[in-house]
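> Sequence first, then the predicted structure:
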Amino acid sequence: MFMNTTSIELRVRGFHLDGYGHVNHARYLEFLEEGRWDYFDRHAGLMGVLSRGDVAFVVVNLNIDYRTAAVAGDDLEVRTHLADLGSRSARMSQQITRKHDGAMVARAVLTFVLLDVANNKAASIEGELREALEPLLVS
């Protein structure tokens, strides 16, 4: 695993399942979001800038490739890393794998922009925030 990739583990519970007995597609959004929150928690430099409230990351696109079903009792690992950093947007890459056999359950690429909260417009990723993000890039 890359140094700037974070990883969380979670167990599939009964309330995650749909009528077919596997994880409902919408639950994967929650699993991925949990991975991103953990990623930002572990990188204090990012949270310091974002906690001031004048800028925020806003998701503008999310593509999920569902590969295999996860079922109750499966232990999953969600890995997250920063894959690309542009002037106004960035992309995160995430993978969900099943622990016992390493099967790829889902993978996702999420694009976010930096929002200037006061003006409700995309802002340039520069200065302190860019300095915090650049070392986290994984190619």
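Looks like it came in fine.
> hey, let's count contacts and neighbours off CA atoms from now on
Will do.
> And the helices in this structure?
Secondary structure of the chain by DSSP state H: the helices cover 25-42, 44-50, 127-133.
> and the ones you listed as JSON lines, adding distance to residue 8 and mean neighbour count?
Below are these laid out as JSON lines (distance: least, Cα to Cα, whole Å; neighbours: other Cα atoms under 10 Å):
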{"stretch": "helix 25-42", "distance to residue 8": "6", "mean neighbour count": "16"}
{"stretch": "helix 44-50", "distance to residue 8": "17", "mean neighbour count": "15"}
{"stretch": "helix 127-133", "distance to residue 8": "20", "mean neighbour count": "14"}
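> Which one of those helices lies nearest to residue 119?
Between residue 119 and the helices of the chain, the tightest spacing by Cα to Cα is seen for helix 44-50, at 15.8 Å.
> Could you dump the helices of the chain into a markdown table with distance to residue 94 added?
As requested, the helices of the chain are exported to a markdown table (distance: least, Cα to Cα, whole Å):
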| stretch | distance to residue 94 |
| --- | --- |
| helix 25-42 | 7 |
| helix 44-50 | 18 |
| helix 127-133 | 17 |
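> how far away is the residue nearest to the spatial centre of the chain from residue 18?
Taking Cα atoms, centre = their mean, the centroid of the chain lies closest to residue 36, which sits 3.4 Å from it. In this view, residue 36 and residue 18 are 24 Å apart by Cα to Cα, to the nearest Å.
> second one coming, line it up with the first:
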Amino acid sequence: MSNASISWRRKTAGGIIQAQSQAIFSSTFFLTPGHSSDKKRLLPARYLFIPIAGISSCEERFMKNKEIKVRGYHLDQFGHVNNVRYPEMLEEARCDFFDHFPGFFSRVEKTGFYLPITNINLQYKKSSFVDDILEIRTLISNLSETAVTIHQTITVKGTNRVIVEADVVCAAVDLKTGKRASIAGELRAELEAVIAGCEK
């Protein structure tokens, strides 16, 4: 693999740094710090999800957006969106994301596996209020041999105001044994087809 194919970057709390991929629907068991057994796969620069100066952004190609208007029933007694509402919004956005790939979950099931969520990590950054239009961007950010991670960002439409950032982690599980399995063969091909489809 050439240097050019791995020279991608990711924005973190500490700024923009070079990084390696970890996983798309991935499990905390395999991906928590200190688990060196996870063999990470490097994704090429076209999978960049944070625009970086000097590199053309593929944000529009790789992210699928969902808009949700904040209603009164989303609010708590303090007048802003209750924190428990955001996971519901994120789930709706993930459903909308996979609607772009009809039959995806049926095809995954035919491979003999499924992809249950094993961890959701939310970072609440700012509040949102009634009548705000929330834009939720969803992308498959990482793919490893054992798991997958979906990264989601909620912003107020037309602004750079980030409300929530989330990483949703899932593991491959064998339908017959109920045990975790590697992401390989037809299952991996289905996930890679989604990644490729996001680029079109």
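Ah, there it is. All values reported here derive from a predicted model rather than from experimental measurement.
> burial of residue 142 of the second structure, as a residue count?
Around residue 142 of the second structure there are 24 other residues, counting by other Cα atoms under 10 Å.
> likewise residue 12 of the second structure?
By the criterion of other Cα under 10 Å, residue 12 of the second structure has 11 neighbours.
> got it, and residue 123 of the second structure?
11.
> what do we get in the first structure for it?
Residue 123 of the second structure maps onto residue 65 in the first structure when the alignment is built from TM-score structural alignment.
> which residues does its match contact?
Shown in contact with residue 65 of the first structure (Cα atoms under 8 Å, 6 or more residues apart in numbering): 106-108.
> Tell me which of those fall in strands.
Taking DSSP state E, the ones among the contacts of residue 65 of the first structure that sit in strands are 106-108.
> Residue 48 of the first structure: which of the residues you listed is nearest?
residue 108 (26.1 Å).
> Which position in the second structure pairs with that closest one?
Match for residue 108 of the first structure (TM-score structural alignment): residue 166.
> Wait, residue 23 of the first structure touches residue 30, no?
No. Contact criterion Cα atoms under 8 Å: residue 23 of the first structure and residue 30 do not qualify, at 11.2 Å.
> Where in the first structure does stretch 82-90 of the second structure fall?
Counting by TM-score structural alignment, stretch 82-90 of the second structure pairs with residues 24-32 of the first structure.
> ok, and what's touching that stretch?
16-18, 78, 94, 96.
> could you redo the last one with a cut-off of 10 Å?
For stretch 24-32 of the first structure, contacts defined as Cα atoms under 10 Å, 6 or more residues apart in numbering pick out 8-10, 12, 15-18, 33-36, 38, 62, 64, 66, 69-71, 76-80, 93-96, 105-108, 110.
> Among the residues you listed, name the buried ones.
8-9, 12, 16-17, 34-36, 38, 64, 69-71, 76-80, 93-96, 105-108, 110 (16 or more other Cα atoms under 10 Å).
> Just the ones of the residues you listed in strands?
8-9, 64, 76-80, 93-96, 105-108, 110.
> With residue 146 of the second structure as the reference, measure out to whichever residue in the second structure pairs up with residue 9 of the first structure.
Using TM-score structural alignment, the partner of residue 9 of the first structure in the second structure is residue 67. Here residue 67 of the second structure is placed at a distance of 31 Å from residue 146 of the second structure (Cα to Cα).
> Likewise for residue 198 of the second structure?
With Cα to Cα as the criterion, residue 198 of the second structure and residue 146 of the second structure are 22 Å apart.
> Residue 127 of the second structure too?
As defined by Cα to Cα, residue 127 of the second structure lies at a distance of 35 Å from residue 146 of the second structure.
> Please list all residues in contact with the closest residue to residue 125 of the second structure other than its chain neighbours.
Once flanking residues are discounted, residue 125 of the second structure sits nearest to residue 163: 5.1 Å by Cα to Cα, 6 or more residues apart in numbering. By Cα under 10 Å, 6+ apart, the residues touching residue 163 of the second structure are 86, 123-128, 134-136, 153-156.
> Also residue 64 of the first structure?
Contact analysis of residue 64 of the first structure by Cα under 10 Å, 6+ apart lists 25, 28-29, 32, 94-95, 106-110.
> rerun at 6 Å
107-108 (Cα atoms under 6 Å, 6 or more residues apart in numbering).
> cool, and residue 9 of the first structure?
Residues near residue 9 of the first structure by Cα under 6 Å, 6+ apart: 76-77.
> got it, and residue 151 of the second structure?
So residue 151 of the second structure contacts 138-139, 141, 166-167 (Cα under 6 Å, 6+ apart).
> Aligned to it, what sits in the first structure?
Under the alignment (TM-score structural alignment), residue 151 of the second structure maps onto residue 93 of the first structure.
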